[in-house]
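Peer 1: the sequence isn't on hand, but the structure is:
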């Protein structure tokens, strides 16, 4: 795999400021010698610029901090950690007592805008590079369109109306624009993904493995349409992926989360991570969840002993059906053997930071080197199973090979270790009550800790009622947890952004 793995592309080009690094990671080029005047001259410049937009995915503004909160704000997990002020930014999300200075809200906003402005620079500058293979140029433009759409999709779902930039700001003053209506932002996302579908290749190999493909664009477009409530177009694009991408489900659910299977048969798009270069830095190229999510006080595997964040909620754990193989892949439970040096405590309540003894297991790879925040395991942004569930929700409990029943049942059969394409006793049927709820439940357990649940509950109008239900359950266990109101359907606009841009307005209730 490439992008983050073989090229650092440490390129920051915003408002004419560029900071670069060489093809191999952290070989920094002098910043006073590279500007947007003498850059964007060669094919390699274009590729580096695209890589710079990809690089934000690996950092705190995306998958190395901010997006972890999407499960904490939902019914999957709670903060964990060492208690007190440890992880206060997540506790604020957990309790729906979110100040405008919340770190997660701030990081998500800034990370998305850095990434999309880098994509804007590619779309502005790369068409004028003459000495460039036309096929590579087309790919670079498609990647930038895909990435801009991805970042804006996160922004509009998290904050509602947001400033819409389709070209880089010409100067500092041009940054200070007002928020654009969410509907218009979605139109731009749809256009970008449609254009990306036409520009991107169906697959890559060798050094280019891991780049966005046309099937990544199609799958994300299906998800966008479903989020907007446009089920016919969601179904159309989901079927495009299912029928034509050549992708298929792994026979075993856990195979999705192994280093040796990265960018594999079920993957449509992943964040590319590599170990050995991070140290104590979540804005680099290794995934820190290996350390942060591992059971707290678990010994010397991984190197820091585990911090115990994002711990599974007890009702979420109890909701697994008997025989669901996803549970053992996703969660540490009391009595589980912990690799090498230690084990998860055998009794409930004995795991520090986790009063019920549960921890997230999905991203655990153990000790990979002496740097503790440093896992090579990629994070899937979009998998084929997600697309099957998008189709099921979009078309409902319809029959036939392209129907919603077969789509959801493929996912369910795999979850119970059954042949994916053969009818089974675990199948849902046309008489299954509340089919949409059944699909959402399947998404909960299929995509747990893949940072989608808050978005799912919001788009289906279930967030407030579901979290109130969970809060009532937790009170029976002696746990107090805040309950969201309608204002919590969006995050606050960061106070630092309001201070810098007088054209911005705050979301209601903050």
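Peer 2: Good, I have the coordinates. Since the model is a prediction, treat every value here as computed from it, not as a measurement. Residues are numbered from 1 along each chain as shown.
Peer 1: CA only for contacts and neighbour counts going forward, please
Peer 2: Noted.
Peer 1: how about the secondary structure of the residue nearest to the spatial centre of the chain?
Peer 2: Against the mean C-alpha coordinate of the chain, by Cα atoms, centre = their mean, the closest residue is residue 381 at 4.9 Å. Judged by DSSP: H, G, I helix; E, B strand; the rest coil, the three-state class of residue 381 is strand.
Peer 1: tell me where the stretch 351-500 of the chain has strands.
Peer 2: 359-360, 379-383 (DSSP state E, counting those that start in this stretch).
Peer 1: residue 503: which of the ones you listed is closest?
Peer 2: Comparing the strands of the stretch 351-500 of the chain against residue 503 with Cα to Cα, the closest turns out to be strand 379-383 (32.5 Å).
Peer 1: ok, residues contacting that closest one?
Peer 2: Counting by Cα atoms under 8 Å, 6 or more residues apart in numbering, strand 379-383 makes contact with 63, 216, 219-220, 266-273, 450, all of which sit outside it.
Peer 1: filter these down to just the ones in helices.
Peer 2: Among the contacts of strand 379-383, the residues falling in helices (DSSP state H) are 216, 219, 220.
Peer 1: residues touching the last one, list them.
Peer 2: Same thing as residue 220. 150, 193, 382.
Peer 1: between the two ends of stretch 126-139, how far is it?
Peer 2: Terminal residues of stretch 126-139 lie 11 Å apart, using Cα to Cα, to the nearest Å.
Peer 1: same check, this time on stretch 23-30
Peer 2: Counting by Cα to Cα, you get 14 Å between the two ends of stretch 23-30.
Peer 1: measure how far that stretch is from the centre of its chain, please.
Peer 2: Relative to its parent chain, stretch 23-30 has a centroid offset of 27 Å by Cα atoms, centre = their mean, to the nearest Å.
Peer 1: got the buried residues for that stretch?
Peer 2: Using 16 or more other Cα atoms under 10 Å as the test for burial, stretch 23-30 gives 23, 25, 28.
Peer 1: okay, now residue 461: neighbour count?
Peer 2: By the measure other Cα atoms under 10 Å, the count of residues near residue 461 is 12.
Peer 1: from residue 337, how far off is it?
Peer 2: Distance, residue 461 to residue 337, by Cα to Cα: 39 Å.
Peer 1: please compare the first structure with the one that follows:
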């Protein structure tokens, strides 16, 4: 039987490579399976490896953020997978998001092993309970990420051989949903409400409820989503961080807004990412970077500071289109004339910041600003390692989950109150009751959560694929005129969308793993 308890966590300690039987070889052979579950330190390292395996937006750095599949962004790399998706030029053999299928099952297997071995482990009952809760949450998160992209999945809930796994068919829709929700519910019962400083980053009961509320909203189970979200809000464990501009900076890791995150460079994860290395202008990095380029669609979603849309506000100037915007714009987008790392950024094509063509040239003439560390030293990259944490879910999203669920339930004033809390934090005027529409609520999610990996799932929930996933992507043309800079909106790409694209096809590489007679069925219309 292949072993999934393998301590891949030793990679970070010993720098070794590993395989399914690593504990049978070399200097680690003293760590037999039996010894692992008798040692609380080794068990904790094993659990830490599961935390390290969580997939986040930051782990996509160097490839493409999921924002590039929505109206948030356009990839600067024309050969990237995102272009295949956006133009409808993909099928199961392209293995889109196969890394999610593979990694999510790796996570589930490790959680299953931990859950199976914990009852007999040589640790206290209190620690067993906490670790059981952590494993249930981490497994639910993995399966939720799998379900979000592919829909129904084979439920692997116990330790199995790889051969046995390929006899398990995709479960029914309702069974997949029930399995994920049950794991979140059990985790919420078992996990502590908070931790001391030494255990920052571990999952709490509130993290289980917050993630559950997200999943329920996407299922359009609004009453349950609102209930779970309100429990998190009423816990008083979290507050909005006062400064959106620095919310994601490394010095503000673990601030009061963060409910659950991936702790890069911590004792739990021990990992790094490459967002700062790949997502800023090539001027700063010294090589062809700047992959995820915000669209004009996103820029136009940021209101003027008077609360009106750019094309309705007297504050808008065509000659200075970036003045007087929602302050969240300046924290999200690198635009022409902005300041970054002591430089005034020139986004005109052919400048030292934005190459005329090819790699390092932004198709929209914007680069990403959100998440990046303004103090990152590109001359001393430590092997291109970036370490700021990635928020998996934060209080602002829980406010928006609650607001949307309450809107759907007819409680529009409750919805407006929580939208306005975010606008107040951002320095934007409140939306009056007479002006509050669902479109306003949708736009608030667009700008508040931009690039955080939820837009694609929002669009699917709203059934807005034809307009938002298959519409025209715009950018800003920048030229020098006799009176100064001239800005004109341009069409960058016309994307393609079909109903089947609300789910990605099951990767052919996974279907081919299954022997004849036990098929892993494909999503509708992808055969």
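Peer 2: Sure thing, it's come through. All of these numbers come straight from a predicted model, not from anything done at the bench.
Peer 1: and the contacts of strand 379-383 of the first structure, which is closest to residue 237 of the first structure?
Peer 2: residue 219 (6.6 Å).
Peer 1: per the alignment, that closest one corresponds to what in the second structure?
Peer 2: Under the alignment (TM-score structural alignment), residue 219 of the first structure maps onto residue 210 of the second structure.
Peer 1: verify the stated contact: that match with residue 234.
Peer 2: No. The pair residue 210 of the second structure / residue 234 is not scored as a contact, 11.9 Å apart, by Cα atoms under 8 Å.
Peer 1: between the two, which one's more packed in?
Peer 2: The residue with more neighbours, out of residue 210 of the second structure and residue 234, is residue 210; 29 against 9, by other Cα under 10 Å.
Peer 1: burial check on residue 170 of the first structure, number of neighbours?
Peer 2: Neighbour number of residue 170 of the first structure under other Cα under 10 Å is 11.
Peer 1: chain neighbours aside, what residue packs nearest to it?
Peer 2: Leaving out its chain neighbours, the residue that sits closest to residue 170 of the first structure by Cα to Cα, 6 or more residues apart in numbering is residue 15, at 6.4 Å.
Peer 1: residues touching the one you found, list them.
Peer 2: Residue 15 of the first structure makes contacts with 168, 169, 170, 171, 172, as judged by Cα under 8 Å, 6+ apart.
Peer 1: ok, of those, which come out buried?
Peer 2: By 16+ other Cα under 10 Å, those give 168, 169 as buried.
Peer 1: show me what contacts the aligned partner of residue 274 of the second structure in the first structure?
Peer 2: Aligned by TM-score structural alignment, residue 274 of the second structure pairs with residue 288 of the first structure. When contacts are counted by Cα under 8 Å, 6+ apart, residue 288 of the first structure is found next to 64, 282, 372, 373, 374, 375.
Peer 1: show me what the last one lines up with in the second structure.
Peer 2: It refers to residue 375 of the first structure. Per TM-score structural alignment, residue 375 of the first structure is aligned with residue 386.
Peer 1: tally up the residues packed near that match, please.
Peer 2: 22.
Peer 1: give me the distance between it and residue 451 of the second structure.
Peer 2: From residue 386 of the second structure across to residue 451 of the second structure, the span is 18 Å (Cα to Cα).
Peer 1: residue contacts, the closest residue to residue 62 of the second structure other than its chain neighbours?
Peer 2: Spatial nearest neighbour of residue 62 of the second structure, excluding adjacent residues (Cα to Cα, 6+ apart): residue 278 at 5.4 Å. Going by Cα under 8 Å, 6+ apart, residue 278 of the second structure touches 61, 62, 285, 289, 290, 291.
Peer 1: ok, now residue 457 of the first structure?
Peer 2: Residue 457 of the first structure makes contact with 74, 463, 466 under the criterion Cα under 8 Å, 6+ apart.
Peer 1: tell me the counterpart of it in the second structure.
Peer 2: Using TM-score structural alignment as the criterion, residue 457 of the first structure maps onto residue 459 of the second structure.
Peer 1: what's the counterpart of residue 427 of the first structure in the second structure?
Peer 2: With TM-score structural alignment as the criterion, residue 427 of the first structure lines up with residue 430 in the second structure.
Peer 1: OK, contacts around the nearest residue to its match once chain neighbours are set aside?
Peer 2: Spatial nearest neighbour of residue 430 of the second structure, excluding adjacent residues (Cα to Cα, 6+ apart): residue 420 at 5.2 Å. By Cα under 8 Å, 6+ apart, the residues touching residue 420 of the second structure are 429, 430, 431.
Peer 1: buried ones among those?
Peer 2: Buried subset of the contacts of residue 420 of the second structure (neighbour count, 16+ other Cα under 10 Å): 430, 431.
Peer 1: which among the contacts of residue 420 of the second structure gets closest to residue 90 of the second structure?
Peer 2: Closest approach to residue 90 of the second structure among those (Cα to Cα): residue 431, at 41.6 Å.
Peer 1: would you mind measuring from the residue lying closest to that closest one once chain neighbours are set aside to residue 244 of the second structure?
Peer 2: Counting by Cα to Cα, 6+ apart, residue 420 is the residue found nearest to residue 431 of the second structure once chain neighbours are left out, at 6.6 Å. Separation of residue 420 of the second structure from residue 244 of the second structure (Cα to Cα): 15 Å.
Peer 1: and what of residue 355 of the second structure?
Peer 2: 30 Å.
Peer 1: check residue 130 of the second structure too.
Peer 2: Per Cα to Cα, residue 130 of the second structure is found 33 Å from residue 244 of the second structure.
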